[in-house]
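**Student:** With the sequence up front, the predicted model follows.
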Amino acid sequence: MLNLRQIHHIAIIASDYARSKAFYCDVLGFTLLDEFYREERDSWKADLALNGHYAIELFSFPHPPARVSRPEACGLRHLAFSVDDIDLAIVRLASTGVSCEPVRIDPYTSRRFTFFCDPDGLPLELYEIS
């Protein structure tokens, strides 16, 4: 067994780096830890933290291919964030122009959740833990 300790980070490739950086930092509340331009790749890389914990590497690459489809494509389905109050989170997202799907109830936990998308259509989930 590998004895994995935790997930270190999630890597996201953005079609419009500045737009996605603003979304993850200004809308979702991530903190920009570091940012580098990698000239040999014509690529930006940002290290983003959530509540002080390094979580996302945000990249730009010239002409990245589009995502195959919505969450049912093979591979990463979505990225989920826990929230204390899903209704408040939905209102705050709406105030920035981000719309969420109707709230659903998890049939196994009875917790409420909803989906929304980042600027490139990456499915993101809010999952209420309170």
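**Tutor:** Yes, it's here.
**Student:** When you work out contacts or count neighbours from here on, use the C-alpha atoms and nothing else.
**Tutor:** Fine.
**Student:** all strands for this protein, in order.
**Tutor:** Along the chain, counting by DSSP state E, strands occupy 10-14, 31-38, 43-50, 53-60, 79-83, 104-105, 112-117, 123-128.
**Student:** got another, please set it beside the one above:
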Amino acid sequence: MLNLQAIHHIAIICSDYEKSKHFYIEILGFTINQEVYRSERQSYKLDLALNGHYCIELFSFPNPPARPSRPEACGMRHLAFQVSDIEAAIRVLGEKNVNPEPVRVDEFTGKKFTFFADPDDLPIELYEV
């Protein structure tokens, strides 16, 4: 058995580094673990943490190709975050000019969830537990 223990991190390539950095830090509330500029690749690498746990690597590269996301393209479908109060989270997002889709209810668990997008249209889900 491989004995995987947890997800270590998720890597995201963005088209506008400063815009995405602002979004993940100021809108979603991640904190910076480390930020480096790799001149040989003309690329930033920003290590982000959520509640003290390192979990996202945000990369910039010159002219990254677009990745199809909708309708249901092959590959990562969305990034989901757990919240305890989805209505409160939606209010906070609204105050920051981020407008999620209407809340839906998971037909199997009865839990509430909604989607919105990051600056590159990566679907992000909030799931209430």
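**Tutor:** Cool, the structure landed. Just so you know, these numbers come straight off a predicted model, no measurement behind them.
**Student:** what TM-score comes out when they're superposed?
**Tutor:** After superposition, the two chains reach a TM-score (TM-score structural alignment, normalised by the length of structure 2) of 0.98; 129 aligned residues with a CA RMSD of 0.8 Å.
**Student:** Of the strands of structure 1, which is nearest residue 71 of structure 1?
**Tutor:** Ranking the strands of structure 1 by proximity to residue 71 of structure 1 (CA to CA) places strand 123-128 first, at 6.6 Å.
**Student:** what's the mean distance for that closest one versus structure 2?
**Tutor:** Taken over the aligned residues, the distance from strand 123-128 of structure 1 to structure 2 averages 0.2 Å (mean CA distance after the TM-score superposition for structure 1).
**Student:** What residues sit buried inside that strand?
**Tutor:** 123-128 (16 or more other CA atoms under 10 Å).
**Student:** need the longest helix for structure 1.
**Tutor:** helix 86-95 (DSSP state H).
**Student:** still on that earlier bit, turn the strands of structure 1 into a markdown table, including distance to residue 90 of structure 1.
**Tutor:** Formatted as a markdown table, these follow (distance: least, CA to CA, whole Å):
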| stretch | distance to residue 90 of structure 1 |
| --- | --- |
| strand 10-14 | 23 |
| strand 31-38 | 20 |
| strand 43-50 | 18 |
| strand 53-60 | 22 |
| strand 79-83 | 10 |
| strand 104-105 | 13 |
| strand 112-117 | 9 |
| strand 123-128 | 9 |
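**Student:** Which among the ones you listed is found nearest to residue 69 of structure 1?
**Tutor:** The nearest among those, by CA to CA, is strand 123-128 at 10.0 Å.
**Student:** for that closest one, packing partners?
**Tutor:** Applying 3 or more CA pairs under 8 Å, 6 or more residues apart in numbering; DSSP states H and E, one finds that strand 123-128 of structure 1 contacts strand 79-83, helix 86-95, strand 112-117.
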